[in-house]
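K.L.:
coordinates only, sequence not included:
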């Protein structure tokens, strides 16, 4: 594995390697946004973004669109559709439950808080699963490993939740950023995972 220490800027080079990684992150964000347009492909699109950014960080080299497409295709159509439909069904169920909890039923207030907490926990676990190096082999095992990592590393869960909160705030302030935000989100999730698993190679 190549060194994680950024290389020095070459003579005549306008931008250093950190700017290259930043530019790659934004480019991958746009690719992820486009790949997520069918909605059910969003989990796979984010997982592919995490994979290519992980290699960019570890190998200290730029990423390419071809790499992203290859990672996306590695999940297979069936697994991608199943993961997307599961995520969409879970989101729909959460929204319906929250709507019912706020319909004036007894105990609606506490129930809505409990459901919001469970939804946030589920989202963090799903994001950690997306950053799993072997998620392309199956989302079920990746989610199981994400649960284990979350128990061992609760600070990582808090960091990912904070990253999601920042992305939501940026999207609320400037909706056009939605085309770029998947990149920073994938980078944040990947960085959280790499900080506790620096020696894991894909």
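P.N.:
The structure has been received and is ready for your questions. Note that this is a predicted model, so its numbers are computed, not measured.

K.L.:
From now on I want contacts and neighbour counts done on CA atoms only, so please keep to that.
P.N.:
OK.

K.L.:
Identify the single longest helix in this protein, thanks.
P.N.:
Longest helix of the chain, by residue count under DSSP state H: helix 77-101.

K.L.:
In this protein, which residue sits furthest out from the middle?
P.N.:
Distance from the centre of the chain peaks at residue 106, with 36.4 Å (CA atoms, centre = their mean).

K.L.:
Next, that one: secondary structure please.
P.N.:
Under DSSP: H, G, I helix; E, B strand; the rest coil, the three-state class of residue 106 is coil.

K.L.:
one more structure, for comparison:
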């Protein structure tokens, strides 16, 4: 992500300005996620705004809202519904595992592993450029990237863990963390694409 040099008399450099924009982006993304079913489209739009900084486009809340207006199509809402159902099913499975049923520990470990993999693919799909128009292509691309780029998948989990920890430690931070999370997801996706490009050269 390119950044211009600091101009004479400028107090804060472009990196600090981008960080402030990302925090504002986090607030509007958190508000857009409140209906839950809109969460994938909201996070995908945030990633698209952050990705636009490579082309010197502003990572502002205004640009986010402009892009978000076109995001609540049937495919976006279907992706949100699938995400909500997936979370509910995982929560139900883990609750059953905690009920003391035979083999509950092995089942809980298996369910947690499957859930972690699903979360990684879902988050990487939100950062995939195809998520703006085609969620199926984005999920396929994210699945392949998750398998080939294990390091990136670990980074995605760490970014999510950091976001959850910040929100847990101080609840108001929950309205800021979607911005840094989108930035982390986009950075992982850009890193993967640059590595793939350099390997083909």
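P.N.:
Here it is on my side, so go on. All of these numbers come straight from a predicted model, not from anything done at the bench.

K.L.:
circling back to that earlier point, how about the longest helix of the first structure: buried residues?
P.N.:
Neighbour counts over helix 77-101 of the first structure (16 or more other CA atoms under 10 Å) mark 79-81, 83-85, 87-88, 94, 97-98, 101 as buried.

K.L.:
where along the first structure do the helices fall?
P.N.:
Counting by DSSP H, the helices of the first structure are 17-35, 42-59, 65-74, 77-101, 108-130, 139-152, 154-173, 182-194.

K.L.:
returning to that earlier point: just to confirm, what residue in the second structure is aligned with the residue farthest from the centre of the first structure?
P.N.:
Matched by TM-score structural alignment, residue 106 of the first structure corresponds to residue 102 in the second structure.

K.L.:
equivalent range in the second structure for stretch 140-153 of the first structure?
P.N.:
Aligned by TM-score structural alignment, stretch 140-153 of the first structure falls on residues 136-149 of the second structure.

K.L.:
Could you do stretch 46-54 of the first structure as well?
P.N.:
Against the second structure, stretch 46-54 of the first structure falls on residues 43-51 (TM-score structural alignment).

K.L.:
same for the longest helix of the first structure, what does it pack against?
P.N.:
Applying 3 or more CA pairs under 8 Å, 6 or more residues apart in numbering; DSSP states H and E, one finds that helix 77-101 of the first structure makes contact with helix 42-59, helix 108-130.

K.L.:
re the thing from before, save the helices of the first structure as JSON lines, and put in distance to residue 6 of the first structure too.
P.N.:
Shown next, in JSON lines, are the helices of the first structure (distance: least, CA to CA, whole Å):
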{"stretch": "helix 17-35", "distance to residue 6 of the first structure": "7"}
{"stretch": "helix 42-59", "distance to residue 6 of the first structure": "10"}
{"stretch": "helix 65-74", "distance to residue 6 of the first structure": "22"}
{"stretch": "helix 77-101", "distance to residue 6 of the first structure": "35"}
{"stretch": "helix 108-130", "distance to residue 6 of the first structure": "26"}
{"stretch": "helix 139-152", "distance to residue 6 of the first structure": "28"}
{"stretch": "helix 154-173", "distance to residue 6 of the first structure": "24"}
{"stretch": "helix 182-194", "distance to residue 6 of the first structure": "15"}
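
K.L.:
wait, which of these is closest to residue 8 of the first structure?
P.N.:
Closest approach to residue 8 of the first structure among the helices of the first structure is made by helix 17-35 (7.9 Å; CA to CA).

K.L.:
To which residue of the first structure is residue 180 of the second structure aligned?
P.N.:
Counting by TM-score structural alignment, the partner of residue 180 of the second structure is residue 184.

K.L.:
List the contacts of the residue nearest to that match when sequence neighbours are not counted.
P.N.:
Once flanking residues are discounted, residue 184 of the first structure sits nearest to residue 25: 6.3 Å by CA to CA, 6 or more residues apart in numbering. Contact analysis of residue 25 of the first structure by CA atoms under 8 Å, 6 or more residues apart in numbering lists 53, 183-184, 187.

K.L.:
Tell me the residue in the second structure aligned with residue 25 of the first structure.
P.N.:
Match for residue 25 of the first structure (TM-score structural alignment): residue 22.

K.L.:
Roughly how far does its match sit from residue 38 of the second structure?
P.N.:
Going from residue 22 of the second structure to residue 38 of the second structure by CA to CA, to the nearest Å gives 19 Å.

K.L.:
distance of the aligned partner of residue 90 of the first structure in the second structure from residue 17 of the second structure?
P.N.:
Taking TM-score structural alignment, residue 90 of the first structure has residue 86 as its aligned residue in the second structure. Distance of residue 86 of the second structure to residue 17 of the second structure, given as CA to CA: 37 Å.

K.L.:
Next: residue 70 of the second structure.
P.N.:
Residue 70 of the second structure is 27 Å from residue 17 of the second structure, by CA to CA.

K.L.:
Could you do residue 114 of the second structure as well?
P.N.:
38 Å.

K.L.:
Could you do residue 105 of the second structure as well?
P.N.:
Counting by CA to CA, the separation of residue 105 of the second structure from residue 17 of the second structure is 47 Å.

K.L.:
And for residue 109 of the second structure?
P.N.:
Taken as CA to CA, the span from residue 109 of the second structure to residue 17 of the second structure is 42 Å.

K.L.:
residues touching the match of residue 106 of the first structure, list them.
P.N.:
Applying CA under 8 Å, 6+ apart, no residues qualify as near residue 102 of the second structure.
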